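Novice: One predicted model, sequence on top.
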Amino acid sequence: MAESGRSLTYGELDDQSRRLAVALHDLGLRKGDVIAMLSDNAPECFVIYWAALRSGLYLTAVNCHLAADEAAYIVNDCGAKVLFASGRLDGLADWVLAGSSGLESAYSFGGEVSGYESFEALLANAGDRTLAVQPRGSDMLYSSGTTGRPKGIKPPLLPITVDQPGDPLTAMLGSMLGLSADDRYLSPAPIYHAAPLRWCGAVQAHGGTVIVQERFDAEAFLRAVQDHRVTLTQVVPTMFVRMLQLPEELRKSCDISSLRMAVHAAAPCPVEVKHAMIDWWGPILVEYYSSTEMSGLTMIASPEWLAKPGSVGRAVIGTIHICGDAGAELPAGEVGLVYFERDERPFEYHNDPIKTRGAEHPRHENWTAIGDVGFVDDDGYLYLTDRASFMIISGGVNIYPQEIENALTMHPAVYDVAVIGRPDPVMGEQVTAVVAVRDGVVAGPDLADELIAYARTKVSAFKAPRAVEFVEELPRTPTGKLVKRTLVDQIR
């Protein structure tokens, strides 16, 4: 752990996850059952994760920043039989346990929680047995819920044991990123999200060292890279922006020469931001586009990106299809819904067959889309335009906020920005920029005019904001994703 210095050796991880797998079996859990984990970033998360992976169970990691009823909804909806909670979340853990109806038992670690038994005692009482068969389990994580109620994404269990090759993500990361036991991987994001959990697990599967930040802080991140001689990391574009906003002398004082690769995903990165990061860190950035559903995956390294700025790469898992509203496939260069074709649909939404069917193409059930809009060029490189649900229709013209947000992100007065459509009696919707300013900047009409004029130098005049609203803070998840549903409710 980057701040506290707590550590977990491979020997301890193996022993404790083995003990927990045995304990869960003794509690009556069998292949395909679900356990839930409510935690901040802590070493115990990986014990629970690997116990699930070595006993054929599904693990649902619950966002610890949710309201109690939202977290309890996930615990109930996933069908968890056992809940593990961090003692540092005792208030939330109390409410979630009280609001969960199907649990058979609950255990807390790192502190006592009322109604929970001791995680440490559970491990101690498991003894030295090992399960005779250790079928490969999986995560069953929930969508972020940025546009609605989160849904569980349930992949099929692989017909392998935990120590057999066959997990495509672990294999792909090993080969494409060159993972080895020499790597030191820094994870700054919450473990309950898909990429941090899965990528940390993949690094562990290849014998590398995982360093986890308790929470992201830009300066602390750079210090961790320096102090731990980090070779590999994964961030989101918002983290790039926060690092670029640090004083230049501070950035130059941090030794990041150990980094051989910096992976980024979760949201499209503004071209200007990525150019600035490559100028600073060198051409070591690797971008990928995927989702918790893992319907497909694209990837692009810095040299390719410099030739194709703005692209998220070509497909390395699945085949890309860009389709219109009626499902017809569109030619290169035309914007439409992004589908990935797989041999079979790689997921289903738990307890929601209607949403599962809604993700499928009208005529091809093995083509799935998660709501992103974009286009491919003649060379097969994908460019994302925005989420379909975020599109603004003003004067009968489709406008995608992402392009305008990217244009305003690097303005020196802007700390954070989002663009939404506000109802307009004439135009239908009015393009509105919602801005949080940097420390020391005075927000007001003069700055609003300056930002609108600045946007007009970056995007077409009809796309530029007609109004600017100033706020103290934008609603974002801890991974940096903007919760536009909440923002629209606040501003409208």
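Specialist: Nice, thanks for sending it over. Residues are numbered from 1 along each chain as shown.
Novice: going forward, measure contacts between C-alpha atoms and count neighbours the same way
Specialist: OK.
Novice: Is Thr170 in contact with Gln204, as I believe?
Specialist: No - in this structure, Thr170 is not within contact of Gln204 by C-alpha atoms under 8 Å, at 9.7 Å.
Novice: Could you tell me which residues within the helix or strand hosting Ala23 count as buried?
Specialist: Assigned by DSSP states H and E, Ala23 belongs to helix 10-26. Using 16 or more other C-alpha atoms under 10 Å as the test for burial, helix 10-26 gives 13, 15-24.
Novice: can I get the residues you listed in CSV with distance to Pro346?
Specialist: Putting these into CSV (distance: C-alpha to C-alpha, whole Å) gives the following:
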residue, distance to Pro346
Leu13, 29
Asp15, 32
Gln16, 31
Ser17, 27
Arg18, 28
Arg19, 31
Leu20, 28
Ala21, 26
Val22, 29
Ala23, 30
Leu24, 27
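Novice: structure B:
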Amino acid sequence: MIDVALAVEHLSAEINAAMPRIEGNYATVSKQFEWRIPEHFNYAVDVIDVWARNPQLLALIAVDADGRERRYTYADVSAITKGLAAGLQKQGVRKGDRVLIVLPRIAEWQLAMIACIRLGAVVIPCIEMLTQKDLAYRIGHSEARAVITTAANVEKLHPVSDALVRISVDAPEHWLDFWRLAKTDDGTLNTPAIAADDPAIMYYTSGSTGMPKGVLHASRALYAWRVSAWYWHGLRPGDVMWCTADTGWSKAGTAILWAPWSTGCTVFFYNGPFDPSKRLELISRYRISVFCAAATEFRHLVAQDLPSFKAPALRLTVSSGEAVNPDVIVQWEKATGCRLLEAYGQTETIMTVANQVGEERRAGAMGRALPGCTLGVLSAERTRRLAGEVGELALRLPNPQLMLGYYKDRDRTAAGSVEVDGERWWLTGDLGRLDEDGFVYYEGRVDDIISSAGYRIGPFEVESALQEHPGVLECAVVASPDPERGEIVKAYVVLKNGVNASALLVTELQDHVKRTTAPYKYPRRIEFVDDLPKTSTGKLLRRLLRDREFGRP
């Protein structure tokens, strides 16, 4: 008879052989921790296939809005993704090819991601809210070789997908069927060697200027991101983790896939609308032990009947992307009896700072640097700031979590880091300060990026959409404070002669933006003005408008 616990412990040791998990307090772990990235690393082979040796180990529980449930062991995931990888290979997808994955929160998302990684293809996860224009840009910019989606998205992809290998979960005419392709198991799969620095995944993220940037990460990052599972989530085999992030965001990759499956725990995946009472019911019914959600969700959850909420398995809740209000943390922790730990990271680095399991937490702080990460604060003149002084947060390099670079943009990649006193630092674009004990406090953005309910929104994309409306002469988009979403998109609009401002026009402009770009980017507030603040050379001064919104002098 197999000793399951002993088998899992053995497999865990094999997976983490290059970089073992260090136990102890923050000071001990930070001092003893060192990055040991293997020369070659294929997440599908070196993580999924290893856990698959224990046929009883549950990897995924996928549930839809109607309550239909599918369960997959690691052995299932291994077998299915081998078949799908073989099918993709027969269709001409090779190592280094880019593959768009436009799928909702369904099991096929993880399966598609792992199958592509197995082949050495570069996955580009995309949220379903993206418009035809958004998808066309990503396909063209990345020079994608294939796309995996559902029938619901085919119409948006049709005009730009003719040259692609087209795969659909519920295949319409002229598209390959996902599950039929996954049954390609004829022993012909040729799994390539994957070096640690080979490209593995690319996220498109908004910038303060221009179109979205392709943030390209290496295979080494898929290995390194397990650190957040160890020290922020505290995950181990037997845990059931639920992260509600959308599938196109980097947080989904780390908290739904790379980090939790590196620890051998079970991932819970729910494809249904946000309903706070349903969230609580699912946490209880599926014995979720670690729950991860955006601050906006927690604001709604604490408004429910929490005294009657029973979740005996829940031991930890976590959040990132926007600050959770202190009163919300107090209400949640009092009702559930478990801590709510926040963290900080970027698409370019993923998590680098966290309030860590079992460690001290300080009011207002995002936490301390995760093991293997060193955070500093730099002045505008690129000198190190002292404790308590505000400057730009920076990550000391080298660090395996940092991206390979912005795809097809060497200049922007090079501009993202600076040398200070003989050391190289990655500039986060965020303002902050560190106290004497290394706790990190967020103080805002250096640039104009808007963070709304966990979504990063670049003003340029919204401004470009507004400018396409025939009544708009010019516009400026900035962040505006909001008690529920943290920040929302606000547009200052100058109308063309003869066009009159009205409530009806506000709605018309909002609907226009929703049709032109991803709907979550639309301006929730619009103010009509006669002119916009600019420099003597005509450059828009969004900063002055942003300061006005936040009441800054």
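Specialist: Received it, and whenever you're ready, just let me know what you need. Nothing here was measured: the structure is a model prediction, and the numbers come from that model.
Novice: so what number do they get for TM-score?
Specialist: A TM-score of 0.74 describes the superposed chains when it is computed by TM-score structural alignment, normalised by the length of structure 1; 412 aligned residues with a C-alpha RMSD of 3.6 Å.
Novice: tell me the two of the buried residues of helix 10-26 of structure 1 that are most distant?
Specialist: Across the buried residues of helix 10-26 of structure 1, the longest distance by C-alpha to C-alpha is 16.2 Å; it joins Leu13 and Leu24.
Novice: residues near the aligned partner of Pro188 of structure 1 in structure 2, how many?
Specialist: Alignment note: Pro188 of structure 1 maps to Thr244 in structure 2; criterion TM-score structural alignment. Thr244 of structure 2 is flanked by 22 other residues according to other C-alpha atoms under 10 Å.
Novice: ok, Thr244 of structure 2 - contacts?
Specialist: By C-alpha atoms under 8 Å, 6 or more residues apart in numbering, the contact set of Thr244 of structure 2 is 252, 269-270, 292-294.
Novice: Leu173 of structure 1 now?
Specialist: Leu173 of structure 1 makes contact with 179, 202, according to C-alpha under 8 Å, 6+ apart.
Novice: helix/strand/coil for it?
Specialist: State at Leu173 of structure 1, reduced to three classes by DSSP: H, G, I helix; E, B strand; the rest coil: helix.
Novice: any idea what it aligns with in structure 2?
Specialist: Using TM-score structural alignment as the criterion, Leu173 of structure 1 maps onto Ala229 of structure 2.
Novice: ok, Thr184 of structure 2 touching Thr81?
Specialist: No - Thr184 of structure 2 is beyond contact range of Thr81, at 9.9 Å (criterion: C-alpha under 8 Å).
Novice: roughly how far apart are the match of Leu173 of structure 1 and Tyr522 of structure 2?
Specialist: Using C-alpha to C-alpha, to the nearest Å, Ala229 of structure 2 is found at 34 Å from Tyr522 of structure 2.
Novice: Also Ser289 of structure 2?
Specialist: Taking C-alpha to C-alpha, one finds Ser289 of structure 2 at 35 Å from Tyr522 of structure 2.
Novice: And those two? Which one has more around it.
Specialist: Remark: of Ser289 of structure 2 and Tyr522, Tyr522 carries more neighbours, 27 against 21, as counted by other C-alpha under 10 Å.
Novice: Find the residue at the geometric middle of structure 2.
Specialist: Nearest to the mean C-alpha position of structure 2, by C-alpha atoms, centre = their mean, lies Ser250 at 2.1 Å.
Novice: List the residues that contact the nearest residue to it once chain neighbours are set aside.
Specialist: Closest residue to Ser250 of structure 2 apart from its sequence neighbours, by C-alpha to C-alpha, 6 or more residues apart in numbering: Thr347 at 5.9 Å. If you count contacts by C-alpha under 8 Å, 6+ apart, Thr347 of structure 2 has them with 203, 205, 215, 250.
Novice: let's see 10 Å
Specialist: By C-alpha atoms under 10 Å, 6 or more residues apart in numbering, the contact list for Thr347 of structure 2 reads 202-205, 214-217, 249-251, 402-403, 456.
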